[in-house]
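Peer 1: any chance you can model this:
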Amino acid sequence: MSRRTVIAAVDGSAESLAAAAWAAREARLRGLPLHLLHARQDRSPLFSPALAGGIGTASDGTTMTRHGAEHVLAETADRLGERHPDLDVSVDQVIGRPAEVLLSATEQAEVLVMGSRGLGVLGGFLAGSVSTPVIARAERPVVVVRPGGRVEDGAGGGPASSQYLDVVLGLDLSRPCDELISYAFEAATARAAGLRVVHGWTAPAVFDHDPAAADPGHRVARGLREASALTDVLRPWRGAFPQVEVTEQCVVGRAAHHLVDASSNASLLVVGRRIRRAPFVTHVGPVTHAVLHHAAAPVAVVPHL
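Peer 2: Model (predicted):
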């Protein structure tokens, strides 16, 4: 793959097929090719006759033969090609540990798309032992999609204008990184959609050492400062993307709760994750962890320093 692609991890499960369908729409929006990838981990003893067919793990925990995986990939590619005839679709099977295969693939990915059952359970070979390290260690954006969640408007392939709900960005003003903000603005631009930026802040407890915490005016002043800081951070991005209608929301309380609520009326929820290069890291942060489990919309996790 000589240029970046949209990669969808496919294992035959309903979750992965939903991810592939979403990935196809994303590839069309971004004018990029789509690559369907199946990771097949050989669990047979060395020199076993079972190696002749090759095995992989299917969504129900049973094994999938090499030819079965090929059939799933070909069938998925054909279905997406019929729906999006102008889309460049390729397929591939790779033998290896699924998490390592997917992490390696992200080096060539504009975005990696994975399927989820929601509420903390990722399906098929995308079970927690695979999905968690991929999301936690990938240095390219990873989008998690689940069947039965919100289907993006515009899915029929018509003109994008006025067909997509807002993109929602969760932004921590202590780390307003360019990668995260850029991804959200680009996603909104591709969809001709609005962008809602949600920043959550916590009011000091009355019993804290600050006596001003008991003064209602203190909370109002703090809210105004937070809103002003959010406006300042977004000002250059508004200038760079004048076509995107931006709504700023400064909310009091846990950011994850507000973002999950916002996802019920969004085409995409974008959150960040700090890059940690330790080999066995699985931490994604409390806000990202919460929205991955409970958001109604697809969730894009964007790594940043």
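
Peer 1: CA atoms for contacts and neighbours, from now on please.
Peer 2: Fine.

Peer 1: pretty sure Ala136 belongs to a helix, no?
Peer 2: Yes - Ala136 sits within a helix when classified using DSSP: H, G, I helix; E, B strand; the rest coil.

Peer 1: quick one, what contacts it?
Peer 2: Contacts here follow C-alpha atoms under 8 Å, 6 or more residues apart in numbering; on that basis Ala136 touches 273, 275-276, 281-284.

Peer 1: among the residues you listed, name the buried ones.
Peer 2: 273, 275-276, 282-284 (16 or more other C-alpha atoms under 10 Å).

Peer 1: here's the other one to compare against:
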Amino acid sequence: MLPPVMAGVDGSAESLAAAEWAAREAARRDRPLRLVHAWNQQPCEGAGPPSAAAQRRVLRQAEDRIRRTCPGVEVDAEQVEGPATGALLHAAERAELVVLGSRGRSGFTGFVVGSVALGVVARATLPVVLVRAGEEASDEHLPAGDGSPSTRTGYQDVVLGLDLGDPCDEVIEFAFEAARLRGARLHIVHAWQEPSPLGLGPGEIGLVHGPEQADEWLGFLDAVIKVWRDKYPEVEVVETVAEGRARSVLVRAATGASLLVVGRRTSERPAGPRTGPVTHAAVQHVGCPVAVVPHE
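Peer 2: This is a model prediction of the structure:
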């Protein structure tokens, strides 16, 4: 059996939006969809364990929504026991892609990502997509001619945030494949800043300034991407190099995108698994779905 697209569901609005997005992605990839509900037999103090009926209701609600909105997708569902982060990571070992709701249920406003989603992103060995509550199928598409939302138009850009100091094949390939599956344009973005005397950057780029440095970065980006352009000739690519902090440049570039793709280094650090500052900013502040792709 082909590995499924997996969605974690907990009955929240964001997890239902994530499940629906996962169903659309499963259809694009010609994969089955697996809905997973994690429950803890030893909950926080003062809260009792969820009843079996409540657990079944969470999965049934998500299944009903998927069958109503994406009737052609093969769906199965399972309950897993244990602390949510660990249970979801264990279930994800059999998946191709994990999709989670990205806003926590703490009652905060703004783009606050829950601890479970952050924990899975920081530790997963496969791509994780975070989807916000309220995400609709039409949000992925260009508006109709009259400006109204539509699912019959082409897809908005897939945006790839690329660190040219560490261009990773896994991240680049995921972005190109996502654009191919959607028939979307791929917008590749790299942010650069004037180097300090202690770090001039790749090659001789740090020896030039201003527009000349931007041109050098663009040439470097072209060289890195050439093999992928050849592998995916059907994908239209547009490249942007912008001076500024990477997190700010990326948040601006992802406005109106159908998907943002960023990377996460998997090597252990003294403080344990982390998402990194740019990826953390993306999952906290970008409004479109964000795919975090692990790499060595």
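
Peer 1: among the contacts of Ala136 of the first structure, which one lies nearest to Leu180 of the first structure?
Peer 2: Using C-alpha to C-alpha, Arg273 comes nearest to Leu180 of the first structure of those, at 9.0 Å.

Peer 1: quick one: secondary structure of that closest one?
Peer 2: In terms of secondary structure, Arg273 of the first structure is strand; the call rests on three-state DSSP.

Peer 1: alignment lookup: it to the second structure.
Peer 2: In the second structure, Arg273 of the first structure lines up with Arg264, judged by TM-score structural alignment.

Peer 1: got it, and Arg222 of the first structure?
Peer 2: Alignment note (TM-score structural alignment): Arg222 of the first structure maps to Gln213 of the second structure.

Peer 1: again with Leu292 of the first structure
Peer 2: Correspondence of Leu292 of the first structure to the second structure, assessed by TM-score structural alignment: Val283.

Peer 1: quick one: the strands in the second structure?
Peer 2: Along the second structure, counting by DSSP state E, strands occupy 5-8, 33-39, 75-81, 97-101, 128-131, 158-161, 186-192, 237-243, 259-265, 290-295.

Peer 1: what helices and strands are in contact with the third one?
Peer 2: Using 3 or more C-alpha pairs under 8 Å, 6 or more residues apart in numbering; DSSP states H and E, the elements in contact with strand 75-81 of the second structure are strand 33-39, helix 52-69, helix 84-92.

Peer 1: any chance of these in CSV, plus mean neighbour count and distance to Val227 of the second structure?
Peer 2: Formatted as CSV, these follow (neighbours: other C-alpha atoms under 10 Å; distance: least, C-alpha to C-alpha, whole Å):
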stretch, mean neighbour count, distance to Val227 of the second structure
strand 33-39, 23, 32
helix 52-69, 16, 38
helix 84-92, 20, 31
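
Peer 1: out of the ones you listed, which is closest to Val235 of the second structure?
Peer 2: Per C-alpha to C-alpha, nearest to Val235 of the second structure of those: strand 33-39, 26.1 Å.

Peer 1: about what we covered before: make a markdown table from the buried ones among the contacts of Ala136 of the first structure and add distance to Val299 of the first structure to it.
Peer 2: Putting those into a markdown table (distance: C-alpha to C-alpha, whole Å) gives the following:
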| residue | distance to Val299 of the first structure |
| --- | --- |
| Arg273 | 12 |
| Ile275 | 17 |
| Arg276 | 20 |
| Thr282 | 17 |
| His283 | 17 |
| Val284 | 13 |
